[in-house]
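1. attaching a predicted model along with its sequence, questions to come.
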Amino acid sequence: MMKRFAFFTVFTLAMCTMVCAQVKVVAHRGYWTTPGSAQNSIASITKADAIGAFGSEFDVWMTTDGKLVVNHDKSFKGVNMETTPFAEIRKVYLDNGEQLPTLDEYLKHAAANTKTRLVLEMKSLTDIKREDEAAAKIVKALKKYKVLDRTDIIAFSINACLTFKKLLPDTKIYYLEGDMEPKKIKRLGFAGIDYSMGAIKQHPEWVKESHKLGLEVNVWTVDKEDDMKYFIGLGVDYITTNQPEQLQKLLAK
């Protein structure tokens, strides 16, 4: 009886270790919840890399005059990222004192100073033609700084995802909206589902379905320990969080 119990205990611990080791940590908007950082700042990707996060997510807008900038909110400090000329956006500073970065500045720094995987979200634009233009410019920038092999692309816009798939057939593309089941994602040729906590909790079966189809699963944005444990147990491949060090410590237990 004791031997059976010991075997079961060791087996359980081994399985937990295996599952935890498979879950990769992605810092949401970089590691910004730490001193000296800010969302989507150069510091945020530097700090994500410094703690060994698997990936660092960031957001890209295209200005009204066609320049690519890194920021999450459509309207930031009273400035609309999509409808404002670049010269005006250039006057905007982040909460840590950095100038709001261009995609060129962000990628140049990432290429020279970090090894963490880049998770680039292209923000949905009001015009499909502008989305196609932005996607083409993003691809050009990724190639310019030679970071294409360490970049995944995510988007809420199905048009953007399909455009990137045409431009970069070998790059991992993930859809964010949460309204498509895995088999449809597979048919579209995407790498997996990248859905909110709410979407995955509503359809926990999509994790196993995705894996059976050879797809990966990322869940966002997971900041509470109970939620982290839930998704680790569910067997997702990636967890995107504003608390990357907390998640790393949990996975290391």
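-> In hand now; what should we look at? Computed from a prediction, not measured in an experiment: that's the story for all the values here. Residues are numbered from 1 along each chain as shown.

2. from here on, just use CA atoms for contacts and neighbour counts.
-> Fine.

3. hey, where'd the strands end up in the stretch 101-250 of the chain?
-> With DSSP state E, counting those that start in this stretch as the definition, the stretch 101-250 of the chain shows strands at residue ranges 117-122, 151-155, 173-175, 192-196, 216-220, 238-241.

4. got JSON lines for these, with distance to residue 131 and mean neighbour count too?
-> Conversion of the strands of the stretch 101-250 of the chain to JSON lines gives the following (distance: least, CA to CA, whole Å; neighbours: other CA atoms under 10 Å):
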{"stretch": "strand 117-122", "distance to residue 131": "9", "mean neighbour count": "24"}
{"stretch": "strand 151-155", "distance to residue 131": "11", "mean neighbour count": "22"}
{"stretch": "strand 173-175", "distance to residue 131": "15", "mean neighbour count": "26"}
{"stretch": "strand 192-196", "distance to residue 131": "20", "mean neighbour count": "23"}
{"stretch": "strand 216-220", "distance to residue 131": "23", "mean neighbour count": "23"}
{"stretch": "strand 238-241", "distance to residue 131": "24", "mean neighbour count": "24"}
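
5. using CSV, please lay out the ones you listed together with distance to residue 109.
-> As requested, those are arranged in CSV below (distance: least, CA to CA, whole Å):
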stretch, distance to residue 109
strand 117-122, 12
strand 151-155, 14
strand 173-175, 23
strand 192-196, 26
strand 216-220, 25
strand 238-241, 22
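
6. so which of the ones you listed gets nearest residue 37?
-> For the strands of the stretch 101-250 of the chain, the distance to residue 37 is smallest for strand 238-241, at 15.3 Å, taking CA to CA.

7. neighbouring contacts of that closest one?
-> Identification of contacts with strand 238-241 by CA atoms under 8 Å, 6 or more residues apart in numbering yields 23-28, 217-223, 228, 231, 247.

8. and for stretch 184-200?
-> For stretch 184-200, contacts defined as CA under 8 Å, 6+ apart pick out 154, 162, 165, 172-179, 182, 206-207, 210, 213, 215-222.

9. if we can go back for a sec, minimum distance to residue 70: which of the strands of the stretch 101-250 of the chain has it?
-> By CA to CA (comparing all of the strands of the stretch 101-250 of the chain), the closest turns out to be strand 117-122, at 9.5 Å.

10. structure B:
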Amino acid sequence: MINTIRIVYLVFAITLVFGCSKSENPDTTGEKIEETPDEQNILVVAHRGAWKEFNLPENSIASLNKAIEIGSNISECDIQLTKDLQVVIFHDEMVRGKYIKEQTYSELSQFSLSNGEKIPLLSTYLDIVIENKFKLWLDIKSLSELAGNNAWSIKAGEEAAKVIENKNAQQYVSFIVGRMEVLDKCIGFAKGNWECAYMNADFTSAQFVSKGYSWANFSFEKFYQNNTTNNSQLITDYTSKKIKVSVYTIDDNTVMDWFLDQNSIYAISTNLPFKLLSKF
């Protein structure tokens, strides 16, 4: 009986030792850890992917993959809608002198990015973020009248939501939107399954509360102009009302440092994500 007890104790001790060893030396080849490290309380958003520091085309598959590779928390991209209702990743309203809404995806595919890629589809982007358990912000572009105005932006948001649902990618996406009419429709398309941010920096915290909006994604200049003209209290004015605040697009070293000192900031979008990550 005593020998049996000793054997059981020995097995338990061995299990405990090996269990602790695994905890202290985690396997870094497994799934991507979604949590932000303890020392990093502000998320790093690669604006249009990690393109600038690595000489890649913005909004490309390569820039998205690079954003993931270097350890960004999130990648931002712009979405547009083609004539045949394909959701594509592209910033400008026009390609080869024609508005994107006037061209089918087959026609757009005759155009190549600087690295030889075709303009990516949202569905391709979603495949990548799902595989890597990565987060993607979709900028529903504010369009000029000739490019389709709010109606076409709303349609882009609607079609994007369909693609997201078909891919079961709800947990990996957020919408960021610049116009209220478009935002309100996009909130409906999201059905509460992903967050939607408002980008109108003229909207006060009280107006956010009145509308029920919970996330402000503003140009950094809303809070910071230079070392002597800045307003951290204005950030608190939003966050104290349970409104998340993220800022874009910060590439300057001094501005980065100032916002990193604002612990209530949710995320910083930058064209230089590798540089920003190096500060943590």
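-> Okay, I see it. Quantities reported herein were computed from a predicted structural model and do not represent experimental measurements.

11. average offset between the strand ranked longest in the second structure and the first structure?
-> The longest strand of the second structure (DSSP state E) is strand 74-81. Taking mean CA distance after the TM-score superposition for the first structure, the mean distance separating strand 74-81 of the second structure from the aligned residues in the first structure is 0.4 Å.

12. what range does that strand cover in the first structure?
-> Residues 55-62 of the first structure are where strand 74-81 of the second structure aligns, with TM-score structural alignment as the criterion.

13. other residues contacting that stretch?
-> With CA under 8 Å, 6+ apart as the test, stretch 55-62 of the first structure has contacts from 24-31, 40, 45, 48-49, 68-72, 74, 81-82, 103, 116-123, 125, 134.

14. could I get the full set of helices for the stretch 151-253 of the first structure?
-> 158-167, 182-188, 197-202, 205-212, 225-234, 244-252 (DSSP state H, counting those that start in this stretch).

15. reformat those helices as JSON lines; add distance to residue 57 of the first structure and mean neighbour count.
-> Listed next are the helices of the stretch 151-253 of the first structure as JSON lines, based on distance: least, CA to CA, whole Å; neighbours: other CA under 10 Å:
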{"stretch": "helix 158-167", "distance to residue 57 of the first structure": "16", "mean neighbour count": "18"}
{"stretch": "helix 182-188", "distance to residue 57 of the first structure": "21", "mean neighbour count": "15"}
{"stretch": "helix 197-202", "distance to residue 57 of the first structure": "17", "mean neighbour count": "16"}
{"stretch": "helix 205-212", "distance to residue 57 of the first structure": "21", "mean neighbour count": "17"}
{"stretch": "helix 225-234", "distance to residue 57 of the first structure": "18", "mean neighbour count": "16"}
{"stretch": "helix 244-252", "distance to residue 57 of the first structure": "12", "mean neighbour count": "17"}
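
16. rewinding a little: for the match of strand 74-81 of the second structure, the distance to its chain's centre please.
-> A distance of 8 Å separates the C-alpha centroid of stretch 55-62 of the first structure from that of its chain, computed with CA atoms, centre = their mean, to the nearest Å.

17. kindly report the same for stretch 261-271 of the second structure.
-> A distance of 13 Å separates the C-alpha centroid of stretch 261-271 of the second structure from that of its chain, computed with CA atoms, centre = their mean.

18. and it, end to end?
-> One end of stretch 261-271 of the second structure to the other measures 20 Å (CA to CA, to the nearest Å).

19. so which elements touch the lengthiest helix in the first structure?
-> Secondary structure assigned by DSSP state H gives helix 2-22 as the longest helix of the first structure. Secondary-structure packing of helix 2-22 of the first structure (3 or more CA pairs under 8 Å, 6 or more residues apart in numbering; DSSP states H and E): helix 225-234, helix 244-252.

20. out of those helices, which gets nearest to residue 4 of the first structure?
-> Nearest of these to residue 4 of the first structure, taken as CA to CA: helix 225-234 at 23.6 Å.

21. how big is the offset of that closest one relative to the second structure?
-> With mean CA distance after the TM-score superposition for the first structure, helix 225-234 of the first structure departs from the second structure by a mean of 1.1 Å once superposed.

22. in the second structure, which residues correspond to that helix?
-> So in the second structure, the equivalent range for helix 225-234 of the first structure is 253-262, judged by TM-score structural alignment.

23. so which residues make contact with that stretch?
-> Outside stretch 253-262 of the second structure, the residues that touch it by CA under 8 Å, 6+ apart are 42, 224, 226, 232, 250, 265, 276.

24. now for the residues you listed, which pair is the farthest apart?
-> Between any two of the contacts of stretch 253-262 of the second structure, the greatest separation by CA to CA is 20.9 Å, found for 42 and 226.

25. so these two - more neighbours on which side?
-> Neighbours were tallied for residue 42 of the second structure and for residue 226 using other CA atoms under 10 Å; the higher tally belongs to residue 42 (21 against 11).

26. show me what that one aligns to in the first structure.
-> Counting by TM-score structural alignment, residue 42 of the second structure corresponds to residue 23 in the first structure.

27. wait, what's in contact with the closest residue to its match other than its chain neighbours?
-> Excluding the flanking residues, the one nearest residue 23 of the first structure by CA to CA, 6 or more residues apart in numbering is residue 237, at 4.8 Å. Contacts here follow CA under 8 Å, 6+ apart; on that basis residue 237 of the first structure touches 22-24, 216-218.

28. and residue 237 of the first structure, how far is that from residue 213 of the first structure?
-> For residue 237 of the first structure, the distance to residue 213 of the first structure (CA to CA) stands at 14 Å.
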